[in-house]
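# the following comprises the amino acid sequence and a computationally predicted model.
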Amino acid sequence: MPVQAGLEPITILSGQSLSASVHLHQQRLFGILMPAGWDAAALTFQASIDNTNFFDVYDDGGNVLTMQAAANRFIVIVSPLAYLGLQRIKVRSGTPSVAVAQTADRVLQLIPQA
C-alpha cells in the first residue's frame, strides 16, 4: 500500500500481535485505515514517553482503550482527546489479555488530524 502525505504507516508482522513503535509528533490521531487482509481482532495500544518503557493504555475509568476493527475499514476516532498526549505508540491486534497474532504482515495507516 503506497504511503500518502499525512499518513503514518505501522506494521504488525506476520505471527505477531504488536507493532513497532511510531512517534505521533504531537499530532492528534484522527483515524486508522485497516488493511484488507486483517485477521479479526480489536485494536488496543501501548504508549511510551521514552521509546523504551511501554504501557497498556487505559481510560480514566480503568478500561483498556479499545477500537473495534475489521478488514478494509476506515476507523474514525470519535474521541481523539483520548489519544492526546501520547507520544509514541504501539498498536496491538487484540487485547492485553487476548492478543491475536496476524497471519501475514499487516500495514495500518495512522491518520493524524489535518
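Yep, it's here.

# please count neighbours and contacts with C-alpha atoms only from this point.
Will do.

# pull up the gap between D60 and A82, please.
D60 sits 10 Å away from A82, going by Cα to Cα, to the nearest Å.

# just A114 next, same as before
A114 is 17 Å from A82, where distance means Cα to Cα.

# so for those two, which sits in the more crowded spot?
Legend: neighbour count by other Cα atoms under 10 Å for A114 and A82, higher for A82 (16 against 8).

# structure B:
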Amino acid sequence: MLRSQDRPFEVAKASAVIASGGSLSAAVDLGGLHAIGIIMPAAWTAAGLTFSVSVDGENFADLYAPDGTEYALVVVAAHHVYLDLGIFAGFNSIKFRSGTGSVPVNQAAERTLTIVSRSL
C-alpha cells in the first residue's frame, strides 16, 4: 500500500496485475496519494483501459464520465499514460480493466501495470 506520509512530495509506484486469461486487476490502494500515470507493460493484448473505483476499498463501481459513457483510455504496450488528476480525485482504490465493463478483453498472459502516484 502506498501512503502519503511515507513519501511526501515524492513519486511512488504500485503494481496492478491482470492475471493471464483475465481482464480485471486486483484493487490498488492509493493510500491517500493521487494517481498521475500508468506505465504499460512491454506486452499488452490490444484493448483500451477502463476502471472500477472505490472510496472505501470494498465497494467498487465502474467509472463513468459526466456524459454517461464509461471512462476509457487508449493504451499501447510499453508507453507511459498520463492521468488527469481530476478524474481520480476522491477515490482511494482503483481496479484496472482491459476492455470495457460490457466487453472485457482477456489478456494472453499476466500483465503488470505500474501505477505512478504522488502527494499534492
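Nice, I can see it. On a predicted model such as this, the values are computed, not experimentally measured, just so you know.

# report the central residue of structure 1.
Structure 1 has V91 as the residue nearest its centroid, 3.4 Å off, counting by Cα atoms, centre = their mean.

# list the contacts of whatever residue of structure 2 lines up with P96 of structure 1.
Matched by TM-score structural alignment, P96 of structure 1 corresponds to G101 in structure 2. G101 of structure 2 makes contacts with T50, D62, as judged by Cα atoms under 8 Å, 6 or more residues apart in numbering.

# quick one: G101 of structure 2 and V75 of structure 2, what's the gap?
When distance is defined by Cα to Cα, G101 of structure 2 is 16 Å away from V75 of structure 2.

# now the residue nearest to the centre of structure 1. Nearest residue, chain neighbours left out?
Closest residue in space to V91 of structure 1, ignoring its immediate chain neighbours: F45 at 4.7 Å, by Cα to Cα, 6 or more residues apart in numbering.

# now the counterpart of that neighbour in structure 2: which helix or strand?
In structure 2, the position corresponding to F45 of structure 1 is occupied by F51, as judged by TM-score structural alignment. Assigned by DSSP states H and E, F51 of structure 2 falls within strand 49-54.

# following element in sequence after that strand, please.
Next along the chain after strand 49-54 of structure 2, taking DSSP H and E as the criterion, comes strand 61-62.

# how close does that following strand sit to structure 1?
Once the two are superposed, strand 61-62 of structure 2 sits an average of 0.4 Å from its aligned residues in structure 1 (mean Cα distance after the TM-score superposition for structure 1).

# show me where structure 2 has strands.
Using DSSP state E, the strands of structure 2 run over residues 11-18, 28-29, 34-39, 49-54, 61-62, 72-73, 80-82, 93-98, 111-118.

# please identify the most buried of the ones you listed.
Relative to the other members of the strands of structure 2, strand 93-98 carries the highest mean neighbour count by mean count of other Cα atoms under 10 Å, namely a mean of 24.

# packing partners of that strand?
Using 3 or more Cα pairs under 8 Å, 6 or more residues apart in numbering; DSSP states H and E as the contact criterion, the elements in contact with strand 93-98 of structure 2 are strand 11-18, strand 28-29, strand 49-54.
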